[in-house]
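Visitor: sequence and predicted structure below; questions after.
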Amino acid sequence: MSRIMDIDSQPNLKCLSDSDPTAGTVPETQKATVPNDNVAEKQDQGQTSHPGAPPDGIVVTFGDYQNFYESGQLFAQTSSNISWIGSIQTFLVFATGAVAGPIFDRGQLRPLLIVGTFCLVFGHMMLSLCKEYWQALLAQGSMVGIGAGCLFVPSLAVMQPYFSRHLGLAIGIAATGSSIGGVVYPVIFINLIDRLGFGWTVRIMGFVSLGTLPIPITISKMRVKPAGVRKMFDLSAFFDGPYLLCIFACFLGYTGCYTAFYYISLYGKMRGWMSPHASLYLVPILNSSSILGRTIPNWVSDWTGPTNVVIPGSFPTGVVLLCNLAVRSEAGIICTAIFTGFSSDIFIATPPLLFVALTKDKSKIGTRMGMAFALLGLGVLTGGSGSGGVLQRNPDHLDWTGTWTYGGVFTLGSGVCFLILRIWLAGLRINKRV
């Protein structure tokens, strides 16, 4: 077991301090003493899981919102238009995160958490009053998206200084917070929507966020301040072939995955295999299986490398999405939801590790990760709204064959790109860690 480093007792380690402009410098001789396999590490993992749990859990709940909005009880819009609400929301999570990174680098962790909490809760309260499509677009798409974006960066960045080993496992454990949120919030929505109506159901979800988010605001802290504030853009990244190919591969994967996240619940209902109420449970079923999909691959990546993990995750995801074309029963759609949740979440948990591994100059990790996630947000737009356009391209009927083909082919294309990336980096050597 590694020794826990008492920061206050180490005179050579400059701790985070407002009066010390050089705070955050860790001497080379002490880098190996960053805590890992011990009780304190596990406490830090739990501590940093909280910021990521509610926002991402709320984002992946949108599949149930999509199903409800499709019923026309609140407003009448096409599937593609409705999916723009969730697509903009998720895009703003990534885009806002790119802006929040430099703010975090200035040591402003708590203000980010406070602003994110306010926007998230305020967005839900405003959504509960919405009666029109444009109102939901502003409240849920914009306000909730910006709030979740302010929480997204701290939930990942605050834990990295606490680990010298097993960072992949740490990020995977933290990411399970969003999977848990992706189970809790849909269950709340499903069980209250018929009893209390849309307004109070959404308000209660906002109150749950208000009750849980003060926990990370209170206990989360930056262990050390970054040596300098990162830039918003790194022009050299546009000349880094493996980095650009990795972004493109993740983009394709996000497009395919969000097709399932948004439409699997509606698919079960419209095909008649499940009742409208039961079909809503496909979203928490998918998210519950993603708990293992976010921890096990990241844990394995600490030994094999992230590229070797994401490849065997990409191809099965594409195959499972295409398997939806052969589903003919409730049992079948539940099985595809479970397998989709496990395999697709490799795209959620491993990209940070990929970008870290592909960045040679580690001082640019923050910048390149922010740029990458901002671009990946565009994959959400093509996944949610793009697949919605395919679904309703024929006004006479819903084109489910085209929708699942769209998602499956994009995801298989992602696997091909990751395979090319691995050959680019390591050749044909199978036992190479990359």
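Guide: Structure received.
Visitor: all contacts plus neighbour counts: C-alpha atoms, from now on.
Guide: Will do.
Visitor: what's the local residue count around residue 27?
Guide: Neighbour count of residue 27, defined by other Cα atoms under 10 Å: 11.
Visitor: please apply the same query to residue 192.
Guide: A total of 16 residues lie near residue 192 under the criterion other Cα under 10 Å.
Visitor: pretty sure it contacts residue 201?
Guide: Yes - using Cα atoms under 8 Å, residue 192 is in contact with residue 201, at 5.7 Å.
Visitor: next, the one to line up against it:
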Amino acid sequence: MADNPPIDIIHSRDHDRDLEIQVSSKERRPHSTENETATGLQQEKPEDVPPDGGYGWVCVASVFWINAHTWGINSSYGVFLSHYLTNDVFPNTSPLMYAFTGGLSISCAFLIAPLATHLIHLFGTRVVLNLGVFFETLSLIGSSFVTQRWQIFLSQGVCFGLGMGFLFVGSVSITPQWFRRRRGLAMGINAAGSGLGGMMYSLAVGAIIPRLGLSWAFRILGIIAFVVNVICANLLRDRNKIVGSRYKAFPLPLLKRPEFLFFLGWGIFTLLGYVAILFSLANFAVSIGLSAHQSSIVGALLNLGQGLGRPFVGMFCDKLGHINIAAFLTFLCGLFCLLIWIFAHSMGLVSFFAVLVGAVAGTYWATVAPVLAEVIGLKDLPGGLSITWIVLVAPTTVAEPIALLLRDNNSENRVYLHVQIFTGLMYTAAAVCLWIVRGWKVGDNIRVKQEKAAAAVETDQKDGGAVPPPPQATEAGDGKRSVDRSPVHSKAALWYPHTLLRRMVAAKKV
């Protein structure tokens, strides 16, 4: 044992020798010019370090309430849908056409993402946010005066989607700029806003419509949303110039990267399942014999679960890794749909499922930005999100129509059985896609560390040093330090099946 000194002692000796090399190097070059020094400073710009707090918490609170009054209000469409279907508000309108209205608002929000990204590049974040406030207010107030079905498609579908899209795209990438160590927690709090807003407005809409009517429900939502959103939009402050964010509407080279394509697959499958749950659960409650009031409570509990669960999702992401938690909870949501939702036939069990699945169903919204930042980097995050929202237009548009077509109206107690199986399988497929990304990320982290070590060797050799750097020490699974002597791999080698599978199951924080 005495002949084998611990690794930290080896490091200290190597460190001493590195200091000697640096001193001798300085002695050999005593007359370095000021121009060389200035050039070196320009080449080695210090990396931006987010403040991890300060005014960032004001931004977190602002994005929280924006989400509550965009995605939260949109989440209450399940209550509107149940009212439309049970009262035949617009004659000769099929359930499928009503379903397209809810999906249309989400798809339009994503469809407008490239334009919103380009406008941020031209005019800044605040202009885009206030543009979103205008369109959303116009949508809700305009919906209170509609008399025909095509009007509700334009107002509650297209116009609301435009407003939600401008507000969402303008705000979603601000919080990651302010946080690093607590980024998961901050994003989880942001995402909780849509859950809290969905709970509040599902209960509010369910109570307002019977008392004041459909028109006043829209007007009240419009007034409240305008006041809150206009305040929060003007409190937000981005750090685009400091971070060096690249606001490209279509950074097409990203589509050549397999890890980004699997990331998109995670989003596509997740959204197919998420929209189906979000807009079907309230009407599912009616299909098993519950009242309209009880169905609105179920919708509120679903959003309550999202509001309570997402901050904890962010906290676990900070401790265990964003990709790890996102993949696990996505799979868990699919499992809940297959093992609990299928057997839910009472108010108690449906309510339990609504809270439980709500805590994990919206994991995508709490983790999409941090996970994408891990995959492509913070500077390319706006452009990557822009492509992501465009890709998600199709699944969000067709998810609820697919769910309605899968309903078996001839069955008494199993009307939504095919919908439940479909939703569970979609979440499972999404988890598999992200788990593949995890395997790539584990390998990529190792590759980056090895490249840095190799670069350090070259630097020492150029400076005249003859002593190689110490082997790279990594944390082993038992908490002890071990030495990684594996060769440097190329980016293509990370996708070799045997390598990928081994690292998919490796115990690493990513």
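Guide: Good, I have the coordinates. Every value quoted in this text rests on a predicted model; they were computed, and no experiment measured them.
Visitor: give me the TM-score for these two chains.
Guide: Taking TM-score structural alignment, normalised by the length of the first structure as the basis, the two superposed chains have a TM-score of 0.87; 405 aligned residues with a Cα RMSD of 2.4 Å.
Visitor: okay, which residue is most central for the second structure?
Guide: Nearest to the mean C-alpha position of the second structure, by Cα atoms, centre = their mean, lies residue 368 at 2.1 Å.
Visitor: in the first structure, what residue corresponds to it?
Guide: Alignment note: residue 368 of the second structure maps to residue 351 in the first structure; criterion TM-score structural alignment.
Visitor: map residue 305 of the second structure onto the first structure.
Guide: Checking TM-score structural alignment: residue 305 of the second structure goes with residue 289.
Visitor: try residue 39 of the second structure
Guide: Aligned counterpart of residue 39 of the second structure in the first structure: none (TM-score structural alignment).
Visitor: SS state for residue 39 of the second structure?
Guide: Classification of residue 39 of the second structure by DSSP: H, G, I helix; E, B strand; the rest coil places it in helix.
Visitor: quick one: stretch 415-427 of the second structure aligns where in the first structure?
Guide: Aligned by TM-score structural alignment, stretch 415-427 of the second structure falls on residues 399-411 of the first structure.
Visitor: do stretch 162-173 of the second structure as well
Guide: With TM-score structural alignment as the criterion, stretch 162-173 of the second structure aligns to 146-157.
Visitor: now the matching stretch on the second structure. Mean distance?
Guide: Once the two models are superposed, stretch 146-157 of the first structure sits on average 1.0 Å from its counterpart in the second structure (mean Cα distance after the TM-score superposition for the first structure).
Visitor: give me the contact list for that stretch.
Guide: 48-52, 55-56, 89, 92-97, 100-101, 104, 109, 112-113, 115-120, 171, 174 (Cα atoms under 8 Å, 6 or more residues apart in numbering).
Visitor: distance from the chain centre to that stretch, please.
Guide: Computed by Cα atoms, centre = their mean, to the nearest Å, the chain-centroid distance of stretch 146-157 of the first structure equals 10 Å.
Visitor: so stretch 230-246 of the first structure aligns onto which residues of the second structure?
Guide: The aligned range for stretch 230-246 of the first structure in the second structure is 247-263, by TM-score structural alignment.
Visitor: for the matching stretch, give me every contacting residue.
Guide: Taking Cα under 8 Å, 6+ apart as the rule, stretch 247-263 of the second structure contacts 113-115, 117-118, 120-121, 372, 375-376, 380, 382-384, 386-387, 433-434, 436-437, 440.
Visitor: mind checking which of the residues you listed land in helices?
Guide: When DSSP state H is applied, the contacts of stretch 247-263 of the second structure are split such that 113-115, 117-118, 120-121, 372, 375-376, 382-384, 386-387, 433-434, 436-437, 440 fall in helices.
Visitor: which one in the second structure is aligned with residue 181 of the first structure?
Guide: Aligned counterpart of residue 181 of the first structure in the second structure: residue 197 (TM-score structural alignment).
Visitor: that match against residue 74, yeah?
Guide: No - using Cα under 8 Å as the test, residue 197 of the second structure is too far from residue 74 to be in contact (9.1 Å).
Visitor: now the helices: where do they sit in the stretch 151-300 of the second structure?
Guide: 160-172, 175-178, 183-212, 214-235, 240-243, 258-287, 292-320 (DSSP state H, counting those that start in this stretch).
Visitor: what's the mean distance for the third one versus the first structure?
Guide: Spelled out, that is helix 183-212 of the second structure. Here the mean offset of helix 183-212 of the second structure against the first structure after fitting is 1.3 Å, by mean Cα distance after the TM-score superposition for the first structure.
Visitor: which other helices and strands contact that helix?
Guide: Counting contacts by 3 or more Cα pairs under 8 Å, 6 or more residues apart in numbering; DSSP states H and E, helix 183-212 of the second structure packs against helix 56-68, helix 71-75, helix 77-87, helix 175-178, helix 214-235, helix 292-320, helix 363-376.
Visitor: so which of those helices gets nearest residue 337 of the second structure?
Guide: Proximity to residue 337 of the second structure (Cα to Cα) singles out helix 292-320 among these, at 13.1 Å.
Visitor: thinking again about what came up before, and the match of stretch 162-173 of the second structure, what's buried?
Guide: Neighbour-count burial for stretch 146-157 of the first structure, counted by 16 or more other Cα atoms under 10 Å, picks out 146, 147, 148, 149, 150, 151, 152, 153, 154, 155, 156, 157.
Visitor: just confirm residue 483 of the second structure is within a strand.
Guide: Yes - counting by three-state DSSP, residue 483 of the second structure falls inside a strand.
Visitor: quick check: the spatially closest residue to it that is not a sequence neighbour vs residue 354 of the second structure, distance?
Guide: Distance criterion Cα to Cα, 6 or more residues apart in numbering; nearest residue to residue 483 of the second structure, sequence neighbours excluded, is residue 473 at 4.6 Å. Using Cα to Cα, to the nearest Å, residue 473 of the second structure is found at 46 Å from residue 354 of the second structure.
Visitor: so between these two, which is more surrounded?
Guide: residue 354 (27 against 15).
Visitor: got the contact list for the more buried one?
Guide: Contacts for residue 354 of the second structure were tallied using Cα under 8 Å, 6+ apart; they are 298, 299, 301, 302, 305.
Visitor: same check, this time on residue 197 of the second structure
Guide: Residue 197 of the second structure is in contact with 65, 67, 68, 69, 71, 72, 73, 303, counting by Cα under 8 Å, 6+ apart.
Visitor: isn't the first one up against residue 232?
Guide: Translated: residue 65 of the second structure. Yes - at 7.2 Å, residue 65 of the second structure and residue 232 qualify as touching, with contact defined as Cα under 8 Å.
Visitor: corresponding residue for residue 390 of the first structure in the second structure?
Guide: Checking TM-score structural alignment: residue 390 of the first structure goes with residue 406.
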